[in-house]
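Participant: This is the structure alone, sequence omitted:
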């Protein structure tokens, strides 16, 4: 529901992490490729991690598209499984991966 209009619903992408937010303004693939959800932050093991907001995938026809690491997680998992089965999983170590 909207605060301004209590009887109307409003789609809002709420996130505690500013890097997870999807911009209201259109972004190019290049801009999305540079956006980080988490940049050099320690994880539970003490290792530092960098997580891209978008994973850039190249379709079989050569077209590139940006998958949001939360919103499109299921599709990213499918791509990852496909790459894993083809032994092409090296993209996971790149903070700005293109798959």
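Facilitator: On my side now, so go ahead. Keep in mind that this is a model prediction, so the values were computed, not measured. Residues are numbered from 1 along each chain as shown.

Participant: make it CA atoms for all contacts and neighbour counts henceforth
Facilitator: Will do.

Participant: I'd like to know how far the residue lying closest to residue 55 once chain neighbours are set aside sits from residue 54.
Facilitator: What sits nearest to residue 55 in space, not counting adjacent residues and going by C-alpha to C-alpha, 6 or more residues apart in numbering, is residue 67, at 5.1 Å. The gap separating residue 67 from residue 54 is 5 Å, by C-alpha to C-alpha, to the nearest Å.

Participant: which strands and helices sit next to the helix ranked longest in the chain?
Facilitator: Criterion DSSP state H: the longest helix present in the chain is helix 73-85. Under the contact criterion of 3 or more C-alpha pairs under 8 Å, 6 or more residues apart in numbering; DSSP states H and E, helix 73-85 touches strand 64-68.

Participant: Structure two is appended below for comparative analysis:
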């Protein structure tokens, strides 16, 4: 099973989207480690409309080694979606 969550950080300027995204990732990692979340995979999506956040969030995800991610830009809009994949076996070592 996969748990999917989306968080909107529109209207926030750096560093707030990055800080808030890292807090959410850490929250879900802790929930997976504690057993509160039992799904094998968690997919978190962060919506940002501040262009520097479209760079800083993925850079921080990569720096911390949190898992696979991708960045997509909405066609014709200043809106980016950053998807992060957290896999239980990589986090808790099952």
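Facilitator: In hand now; what should we look at? This structure is a prediction, so every number in the text was calculated from the model and none was measured.

Participant: Mind checking how well the two chains overlap by TM-score?
Facilitator: Superposed pair, TM-score by TM-score structural alignment, normalised by the length of structure 2: 0.27. Supporting alignment: 49 aligned residues with a C-alpha RMSD of 4.5 Å.

Participant: returning to that earlier point: what are the buried residues along the longest helix of structure 1?
Facilitator: Going by neighbour count (16 or more other C-alpha atoms under 10 Å), the buried part of helix 73-85 of structure 1 is 76, 80.

Participant: Confirm residue 85 of structure 2 sits in a strand?
Facilitator: Yes. Assigned with DSSP: H, G, I helix; E, B strand; the rest coil, residue 85 of structure 2 falls within a strand.

Participant: before we move on, the earlier item: the longest helix of structure 1 to strand 64-68, inter-axis angle?
Facilitator: 120 degrees (axes from the mean of the first three to the mean of the last three C-alpha atoms, to 10 degrees).

Participant: Excluding chain neighbours, what is closest to residue 66 of structure 1?
Facilitator: Spatial nearest neighbour of residue 66 of structure 1, excluding adjacent residues (C-alpha to C-alpha, 6+ apart): residue 56 at 4.5 Å.

Participant: correct me, but the residue nearest to residue 55 of structure 1 touches residue 56?
Facilitator: Yes. Counting by C-alpha atoms under 8 Å, residue 67 of structure 1 does reach residue 56; the two are 6.2 Å apart.

Participant: Could you give me the buried positions within stretch 37-57 of structure 1?
Facilitator: The neighbour-count check on stretch 37-57 of structure 1 (16+ other C-alpha under 10 Å) flags 37-38, 50-57 as buried.

Participant: From start to finish, how long is it in a straight line?
Facilitator: 17 Å.

Participant: ok, residue 89 of structure 2 - how many residues close by?
Facilitator: Using other C-alpha atoms under 10 Å, residue 89 of structure 2 is surrounded by 11 other residues.

Participant: in which helix or strand would I find residue 69 of structure 2?
Facilitator: strand 68-73 (DSSP states H and E).

Participant: In structure 1, spot the strand with the most residues.
Facilitator: What stands out as the longest strand in structure 1, according to DSSP state E, is strand 36-42.
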